[in-house]
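Q: sequence unavailable; structure follows:
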């Protein structure tokens, strides 16, 4: 069988494979972005008149802007891949060399710009979520969030420098100051910091609730492992690490990670907003609500044997069920009222 392999080195062919596979994975990631956008948009729109109308409207604008940015990046990636592998496939060194040499052309600069903008939006949302989760902390919020906010400003500055650099030269070529790795490192540091802070806070709440009262189903919605990963945008932090390590090592694997990261940094905040729209995300009053509910139920358990407790229907319409709590002589009426509200 004839061999039609291009006259290129093994490293050149490997780099081209990684770039092409990255473009395909990016398309898959965009499909996930589209699905989550439709779901989040529907949930937010359906609850727009129920509560917190202004916040839901802001979220609708946010996800729409992020979706537009993800769409522009996907279009840019597809077009640039076509230019490298189809229109200019005979460029000396192959498609990989073309992509390195023409990283600054308008169609690819579009992808770079929307990538940085999307990164800023994602970091800002995660910073806000961290502030919400720590809003009930005993320490002033500015003390806790001061340093992450400074790092966020550093990420904005390094992103601007990155765009200035790639507008004239490729970030994958040696230079005195490579702002691709600087910007990615600062963003990764910010995400890891916020991820650890958010997960740490939720782990503490989970431990306290489980130790003192046990975990109910509703409380696990806030403190489960899955909730922690979504709330902390752990997926984005993992992919950031997946990009920066091979990039720093000079491996062509970063061609996959860089393109996939563009969609992952949109998927992560979309998952958070879906939880917010479903009422499962941590809010400023969550800690007080679940702690008060647990303490109230724990007090009631000490006063009344569980065998004598009957709970009313959730709808509150069924009055035929006897309420053993209200007829128990050792339970004050105030405790009865509290238990009914908790349920």
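A: Perfect, I can see it now. Quick caveat, the model's predicted, so the values are computed rather than measured. Numbers count the residues shown, from 1 in each chain.
Q: C-alpha from now on. contacts and neighbour counts both.
A: Fine.
Q: list the buried residues in stretch 23-32.
A: The neighbour-count criterion (16 or more other C-alpha atoms under 10 Å) identifies 23-27, 29-30, 32 as the buried residues of stretch 23-32.
Q: which residues touch that stretch?
A: Contacts to stretch 23-32, defined as C-alpha atoms under 8 Å, 6 or more residues apart in numbering, come from residues 70-71, 74, 77-78, 81, 256, 259-260, 262-264, 267.
Q: what sits against residue 182?
A: Counted by C-alpha under 8 Å, 6+ apart, residue 182 has contacts residue 158.
Q: closest to residue 109 out of the contacts of stretch 23-32?
A: Nearest to residue 109 among the contacts of stretch 23-32 is residue 77, at 10.3 Å by C-alpha to C-alpha.
Q: residue contacts, that closest one?
A: By C-alpha under 8 Å, 6+ apart, the neighbours of residue 77 are 23, 108, 111, 259.
Q: next, the buried residues of stretch 56-65.
A: Those buried within stretch 56-65 under the rule 16+ other C-alpha under 10 Å are 56, 59-60, 62-64.
Q: cool, and stretch 247-257?
A: 247, 252-257.
Q: need those residues in CSV with distance to residue 141 and secondary structure, can you?
A: CSV is the format used below for the buried residues of stretch 247-257 (distance: C-alpha to C-alpha, whole Å; DSSP: H, G, I helix; E, B strand; the rest coil):
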residue, distance to residue 141, secondary structure
247, 35, helix
252, 42, coil
253, 40, coil
254, 37, helix
255, 39, helix
256, 38, helix
257, 34, helix
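Q: next one for the comparison:
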């Protein structure tokens, strides 16, 4: 008795692509579940603050979460169209996924991911400026972000109007993916290097509790946006070699770009984030030292600088570090 097979008759490469797209929706949903938990924690901490100092961050966190919600919902809907609603599309679901990318659900998913990356990168660039205070670093990062934004707009137009405005040979998908991912990796590198340097310099002047709060490994991972840098690196490598594994990474990357800024906002709301207060409190207060270590030149006198962080009567810094993390920017 012969056994009949119902296996899909497709090339291995095409079959792997379909599997990757299907699994990507589940991975994105898992990332969104984590996003829900983080957003709940952020809103709970902010709303419980009686002084309402963290309420300014609520619209930002809510925008990231809303974009993440719409993104995953539209991605799931596009998959539903391919696998269920229009499964009899000529040449199967893979052809639908490749040829019908101008569907509203897919376009919305693309646009929300672009907006989320712009918001997240802008926030992280401001964090770079806070920690470095180097205008050339900030300007360079914003120029790269602007270039990435322009290419993302062109990419969205190309997806919405395939072969109408641009020639088939001109594709903006790879330049956009490469530039956006490279910006994420660059931001992570800049933040991580600065935080490692500050951790080394401040370890001798911090007490154990404060050191655990600001210089622990989890704190460095969150505040340097390390997960975003790693996922961006994996994504751009896979995408550049046209490996379908990039499809698996991208939904997670989108949610991570919403989660990381929200985790930093959570630390800000808890007064546990790196700020100029903690740097001034822990570093020696002499003008020369501050100029050398922080790259600042406008410090007139030590008294002017110390007035921003009031010491207690016995000169201890314990009362100072409790004030640290109060502000996002000074």
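A: Received it, and whenever you're ready, just let me know what you need. Keep in mind it's a predicted model, so treat the numbers as computed, not measured.
Q: just the buried ones from the contacts of stretch 23-32 of structure 1?
A: Here, 16+ other C-alpha under 10 Å leaves 70-71, 74, 77-78, 81, 256, 259-260, 262-264, 267 buried among those.
Q: grab the nearest non-local neighbour of residue 342 of structure 1.
A: residue 293 (5.7 Å; C-alpha to C-alpha, 6 or more residues apart in numbering).
Q: residue ranges of the strands in structure 2, please?
A: Counting by DSSP state E, one finds no strands in structure 2.
Q: so which of the contacts of residue 77 of structure 1 hold up in structure 2?
A: Counting by both residues aligned by TM-score structural alignment, their matches' C-alpha atoms under 8 Å, these that remain in contact in structure 2 are 23, 108, 111.
Q: shouldn't the last one be in contact with residue 76?
A: Yes: using C-alpha atoms under 8 Å, residue 111 of structure 1 and residue 76 qualify as a contacting pair, with a distance of 5.3 Å.
Q: give me the more crowded residue out of those two.
A: residue 111 (23 against 20; other C-alpha atoms under 10 Å).
Q: so what corresponds to that one in structure 2?
A: Matched to structure 2 by TM-score structural alignment, residue 111 of structure 1 sits across from residue 109.
Q: against residue 103 of structure 2, how distant is that match?
A: Residue 109 of structure 2 sits 10 Å away from residue 103 of structure 2, going by C-alpha to C-alpha, to the nearest Å.
Q: quick one: map residue 187 of structure 2 onto structure 1.
A: Checking TM-score structural alignment: residue 187 of structure 2 goes with residue 194.
Q: tell me who's in contact with its match.
A: 126-127, 130, 148, 232.
Q: thinking again about what came up before, isn't the residue nearest to residue 342 of structure 1 right up against residue 340?
A: No: with contacts counted by C-alpha under 8 Å, residue 293 of structure 1 stays clear of residue 340, the gap being 10.5 Å.
Q: comparing those two, which shows the higher neighbour count?
A: Neighbours per residue (other C-alpha under 10 Å) separate residue 293 of structure 1 from residue 340, with residue 293 holding more: 18 against 15.
Q: how close does whichever residue in structure 1 pairs up with residue 31 of structure 2 get to residue 263 of structure 1?
A: Under the alignment (TM-score structural alignment), residue 31 of structure 2 maps onto residue 29 of structure 1. Distance from residue 29 of structure 1 to residue 263 of structure 1, counting by C-alpha to C-alpha: 5 Å.
Q: taking the centroid of structure 2, which residue is nearest it?
A: residue 257 (2.9 Å; C-alpha atoms, centre = their mean).
Q: one step back: go through the contacts of stretch 23-32 of structure 1 and name the one nearest residue 163 of structure 1.
A: So of the contacts of stretch 23-32 of structure 1, ranked by how close each gets to residue 163 of structure 1 (C-alpha to C-alpha), first place is residue 262, at 15.1 Å.
Q: pick the one among the buried residues of stretch 56-65 of structure 1 closest to residue 120 of structure 1.
A: Closest to residue 120 of structure 1, out of all of the buried residues of stretch 56-65 of structure 1 and judged by C-alpha to C-alpha, is residue 62, at 12.0 Å.
Q: check contacts around the aligned residue in structure 2 for the closest one.
A: Alignment note (TM-score structural alignment): residue 62 of structure 1 maps to residue 60 of structure 2. If you count contacts by C-alpha under 8 Å, 6+ apart, residue 60 of structure 2 has none.
Q: so which of the buried residues of stretch 56-65 of structure 1 sit within helices?
A: 56, 59-60, 62-64 (DSSP state H).
Q: who touches the aligned partner of residue 273 of structure 2 in structure 1 in this structure?
A: In structure 1, residue 273 of structure 2 lines up with residue 281, judged by TM-score structural alignment. Residues counted as contacts of residue 281 of structure 1 (C-alpha under 8 Å, 6+ apart) are 222, 231, 272, 275.
Q: could you work out the most separated pair of these?
A: 222 and 272 (12.0 Å).
Q: so who does residue 315 of structure 2 touch?
A: Contacts of residue 315 of structure 2 by C-alpha under 8 Å, 6+ apart: none found.
Q: residue contacts, residue 174 of structure 2?
A: 239-240.
Q: kindly report the same for residue 58 of structure 2.
A: With C-alpha under 8 Å, 6+ apart, residue 58 of structure 2 has these contacts: 43, 46.
Q: ok, residue 116 of structure 1 to residue 164 of structure 1 distance?
A: Where residue 164 of structure 1 is concerned, residue 116 of structure 1 sits at a distance of 12 Å (C-alpha to C-alpha).
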